[in-house]
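# Sequence unavailable; structure follows:
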């Protein structure tokens, strides 16, 4: 269903491209902070995840509101958009925390392995939620 909408909507295609660039960059930045804190520095992976989230959430709002989702939805309720963005990002944080907990803590695997779902799954969940609720109509 999403693929049909992508091919029909020029605006959605542009958003996906902008989100892939900006969201990809933010995800790599988040991942680098997490990895540096968890692997070479040796901080508990769940704490490293918290640090990465805290560093990137504000930057993410600026980038996504001004570029990724530019021209989409209403902009007359900035406080509402900011709060919803925070809730969506907290959902992404919870999802990333689940990956970190399940893979690095529960299964005691390498703290680098949660980066796979953090990079390839969470951003698309966040895209959908941000497009639908944060920057939607």
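Received, thanks. Given the structure is predicted, the values throughout are model-derived calculations rather than measurements. Numbers count the residues shown, from 1 in each chain.

# Could you use CA atoms for every contact and neighbour count after this?
Noted.

# In contact with the spatially most central residue of the chain, which residues?
Geometric centre of the chain, nearest residue: residue 123, 4.4 Å, by Cα atoms, centre = their mean. Residues in contact with residue 123 (Cα atoms under 8 Å, 6 or more residues apart in numbering) are 23, 24, 27, 92.

# ok, and here's another one to check against it:
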């Protein structure tokens, strides 16, 4: 039981480090595009998503969840990771819409970064651990 808790804690720490890095990449792409008005916040969200998804798959599969599950079916793992990344995209798009759309809260471009930094990673960690890399 103690060993299982250590494993989960290790995965959570690695996921947090990689997730922080990947989320930072997302913010680096999203912020100038949305903040400078180069594109709409939703298009900036999509651009950030693509960068984060590709980087996240490589780092999470090779490091975050390296000791968890099997890698005998790469196609299954990859397709499940893609589904979870679509959940992530959907959550982030929802946050961007609710917090920045003129017919919703009409907040500044940076408001969605708060739930994107704190809510989305918790959801994706759970899905990756329990389903993708199980």
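Yep, that arrived. From a predicted model like this one, the values you see are computed outputs, not experimental measurements.

# Got a TM-score for the pair?
After superposition, the two chains reach a TM-score (TM-score structural alignment, normalised by the length of structure 2) of 0.93; 132 aligned residues with a Cα RMSD of 1.6 Å.

# returning to that earlier point: what do we get in structure 2 for the residue nearest to the centre of structure 1?
In structure 2, residue 123 of structure 1 lines up with residue 121, judged by TM-score structural alignment.

# and the helix or strand containing that match, which residues are buried?
Assigned by DSSP states H and E, residue 121 of structure 2 belongs to helix 120-127. Neighbour-count burial for helix 120-127 of structure 2, counted by 16 or more other Cα atoms under 10 Å, picks out 120, 121, 124, 125, 127.

# And for stretch 11-29 of structure 1?
Quick answer for stretch 11-29 of structure 1 (16+ other Cα under 10 Å): 12, 15, 16, 18, 19, 20, 22, 23, 26, 27.

# among those residues, which are in strands?
Of the buried residues of stretch 11-29 of structure 1, none are assigned to strands by DSSP state E.

# Just tell me the aligned range of the host helix or strand of residue 52 of structure 2 in structure 1.
Secondary structure assignment for residue 52 of structure 2, by DSSP H and E: helix 41-59. Under TM-score structural alignment, helix 41-59 of structure 2 corresponds to residues 45-63 of structure 1.

# ok, and for that stretch, which residues are buried?
45, 46, 48, 49, 52, 53, 56, 57, 60, 61, 63.

# what's the average distance of that stretch to structure 2?
Here the mean offset of stretch 45-63 of structure 1 against structure 2 after fitting is 0.7 Å, by mean Cα distance after the TM-score superposition for structure 1.

# And that stretch, how far out from the chain middle?
Mean-position distance between stretch 45-63 of structure 1 and its chain equals 9 Å (Cα atoms, centre = their mean, to the nearest Å).

# Now do the helices in structure 1.
In structure 1, the helices defined using DSSP state H lie at 2-8, 10-38, 45-63, 78-100, 115-120, 122-129.

# got the angle for the last one vs helix 78-100?
The directions of helix 122-129 of structure 1 and helix 78-100 differ by 150 degrees, with axes from the mean of the first three to the mean of the last three Cα atoms, to 10 degrees as the criterion.

# how far off helix 10-38 does helix 122-129 of structure 1 point, in degrees?
140 degrees.

# Could you find the counterpart of residue 28 of structure 2 in structure 1?
So, by TM-score structural alignment, residue 28 of structure 2 is matched to residue 32.

# That match and residue 18 of structure 1: what is the separation?
21 Å (Cα to Cα, to the nearest Å).

# same check, this time on residue 122 of structure 1
17 Å.

# With residue 70 of structure 1 instead?
From residue 70 of structure 1 to residue 18 of structure 1 the distance is 9 Å (Cα to Cα).

# same thing with residue 93 of structure 1?
21 Å.

# before we move on, back to that, what residues does the helix holding residue 52 of structure 2 touch?
With Cα under 8 Å, 6+ apart, helix 41-59 of structure 2 has contacts from 18-19, 22-23, 25-31, 33-34, 78, 81-82, 85, 89, 92-93, 96-97, 100, 109.

# This completes my enquiry, with thanks.
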